[in-house]
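> Have a look at this fold, sequence not included:
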């Protein structure tokens, strides 16, 4: 395993990351979810795959999280989007396949908006495309007198978390649609009680243009973390296919393990 390194950024806190160097394109970037770190099972499974396949791979911790929790670092949603963009800009080169887990899929979409020419594939695992809406809900709860719904998130969220959030909504109005220049593959568990599979299906149906090439793999026994060995195997195989550019060029919905 590569040791932890730190990305130095002008005027911003250091970001902890681990990188596998590789000569085979495309590279792979992993974006972790809320309350997760770069040392999760999905990140490590993908790192092992890239190490064996000869592709570059990057994983990192957002500002204020785990190994990026340096003195004076402030967690907020806007800074995490900027973290993701900075990592993509400074630690990757050439074409990339981005894997976003839960909230990481929200970050993934912001990268795709900014660098469409370099993002050649995206994989969303239990994707929280509406993470902005959830953050708005948490903001209202925290500004009220009753914070009981946030007891498991108090270490991650304070009111600073919401600074600069307003411009981050992926779908700012009811008619907003996303058009991607690359394939998008979603892996979703049907026992996910954090991001229900029906919500994911609705987003894919209503929020992506007809020109976007989308595949959906539903896992009947899959939960939100999607970290069982069989789930990790599906994830690695999907990333492998995307890196090998074996996808069909037309949109489809694929249901497996039903």
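Received the coordinates, thanks. The structure displayed is predicted, hence computed values, not measured ones. Numbers count the residues shown, from 1 in each chain.
> Every contact and neighbour count from this point should use C-alpha atoms.
Noted.
> quick one: residue 4 from residue 62, how far?
Residue 4 sits 14 Å away from residue 62, going by Cα to Cα, to the nearest Å.
> repeat for residue 182
25 Å.
> More neighbours: those two, which one.
Higher neighbour count among residue 182 and residue 62: residue 62, with 32 against 20, using other Cα atoms under 10 Å.
> pretty sure that one is touching residue 82, no?
No. Applying Cα atoms under 8 Å, one finds residue 62 not in contact with residue 82, separated by 9.4 Å.
> so what sits against both of residue 4 and residue 62?
Shared contacts of residue 4 and residue 62, defined by Cα atoms under 8 Å, 6 or more residues apart in numbering, comprise residue 16.
> for comparison:
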């Protein structure tokens, strides 16, 4: 079964790149992380899973990410939430399983709150709700704060490549969408996979989200030696097993 590709036009003229596999059951929607894209290891593994099992699957790149248009430095949680909702509303029908990685875990929760009738389940990988305020802002040093005050942007060091811009607009906008300490009005089943050795999202942060969600059908899996990406073969196996479980009709 081939994977369809295309672009979703947004009202401001920007385009959101997407890929879609036709299939049965709830549509699995991949929501990637901050500065990641839909060609990553986990997103590709789910595409292979969907094609092997005949499951419906949609993945996309946010504004300023991957194959989508736009300047990453102009992105905000508001904008990326809007991209996710546009993909859900325009490219899918029926029940959904949202799979959110890192920032995508936050965006998944924001989408699920406003589309509750569509959500069959959530699978969250190292979810990072409120990361702009809770995880990122506290690490800004004096020079970074001076840069933000002067230029409206701070170049944040990355373990995964070149430094990247964090703007005052992103940090301020993130507070609009804070969901912790909760409660978070999501009652659908939730599966959370979290690395115990994650340097970016401490496992206690993900656990705080688990405790804030209203779902009674929630399983929090701590992978003690797991990192942030959780892309090792054994991590991918856990992710696909969680999808098999929540996608059962």
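Okay, I see it. Here the structure is a predicted model, which is why all the values come from computation and not from measurement.
> secondary structure element for the residue nearest the centre of the second structure?
Note on the second structure: the residue nearest the mean C-alpha position is residue 104, at 0.9 Å, using Cα atoms, centre = their mean. According to DSSP states H and E, residue 104 of the second structure maps onto helix 103-114.
> same thing with residue 59 of the first structure?
Applying DSSP H and E as the criterion places residue 59 of the first structure in strand 55-60.
> Tell me roughly how far that strand lies from the second structure on average.
Superposed on the second structure, strand 55-60 of the first structure shows a mean distance of 0.9 Å to its aligned residues (mean Cα distance after the TM-score superposition for the first structure).
> Tell me the helices and strands packed up against that strand.
Applying 3 or more Cα pairs under 8 Å, 6 or more residues apart in numbering; DSSP states H and E, we find strand 55-60 of the first structure packed against strand 12-20, strand 24-31, helix 41-53.
> And residue 228 of the second structure? What does it align with in the first structure?
For residue 228 of the second structure, the aligned position in the first structure is residue 224, judged by TM-score structural alignment.
> part of a strand, is that match?
No. Using DSSP: H, G, I helix; E, B strand; the rest coil, the secondary structure at residue 224 of the first structure is coil, not a strand.
> how close does the residue nearest to residue 76 of the second structure when sequence neighbours are not counted sit to residue 34 of the second structure?
Once flanking residues are discounted, residue 76 of the second structure sits nearest to residue 170: 4.9 Å by Cα to Cα, 6 or more residues apart in numbering. To residue 34 of the second structure, residue 170 of the second structure is 12 Å away according to Cα to Cα.
> The two: which has the busier surroundings?
residue 170 (21 against 16).
> tell me the contacts of the more buried one?
Here residue 170 of the second structure is in contact with 75, 76, 77, 132 (Cα under 8 Å, 6+ apart).
> ok, and the most crowded of these?
Neighbour counts for the contacts of residue 170 of the second structure (other Cα under 10 Å) peak at residue 77, which has 24 neighbours.
> my read: that one touches residue 172, true?
No. Between residue 77 of the second structure and residue 172 there is no contact under Cα under 8 Å: 9.8 Å.
> Leaving out chain neighbours, which residue sits closest to residue 205 of the second structure?
Per Cα to Cα, 6+ apart, closest to residue 205 of the second structure is residue 128, 7.5 Å.
> can you tell me which helix or strand that neighbour belongs to?
According to DSSP H and E, residue 128 of the second structure maps onto no helix or strand at all.
> what's the matching residue for it over in the first structure?
Using TM-score structural alignment, residue 128 of the second structure lines up with residue 128 in the first structure.
> Isn't that match up against residue 193?
No. Judged on Cα under 8 Å, residue 128 of the first structure makes no contact with residue 193 at a distance of 12.0 Å.
> Settle it for me: which of these two has more neighbours?
Neighbour totals were compared for residue 128 of the first structure and residue 193, and residue 128 leads with 26 against 10 (other Cα under 10 Å).
> can you pull the contacts of the more buried one?
Contacts of residue 128 of the first structure (Cα under 8 Å, 6+ apart): 102, 103, 104, 105, 106, 195.
> Tell me who's in contact with residue 55 of the second structure.
If you count contacts by Cα under 8 Å, 6+ apart, residue 55 of the second structure has them with 21, 22, 23, 24, 25, 26, 27, 28, 49.
> Any figure for the gap between the first one and residue 164 of the second structure?
Residue 21 of the second structure sits 32 Å away from residue 164 of the second structure, taking Cα to Cα as the criterion.
> Neighbour count for these two, which is higher?
Each of residue 21 of the second structure and residue 164 has its neighbours counted (other Cα under 10 Å); residue 21 has more, 22 against 15.
> The more buried one contacts residue 56, correct?
Yes. Counting by Cα under 8 Å, residue 56 is a contact partner of residue 21 of the second structure at 5.4 Å.
> shared neighbours of these two, which are they?
Listed as contacting both residue 21 of the second structure and residue 56 by Cα under 8 Å, 6+ apart are residue 50.
> hmm, back to that, what's the match for the residue nearest to residue 76 of the second structure in the first structure?
Using TM-score structural alignment, the partner of residue 170 of the second structure in the first structure is residue 161.
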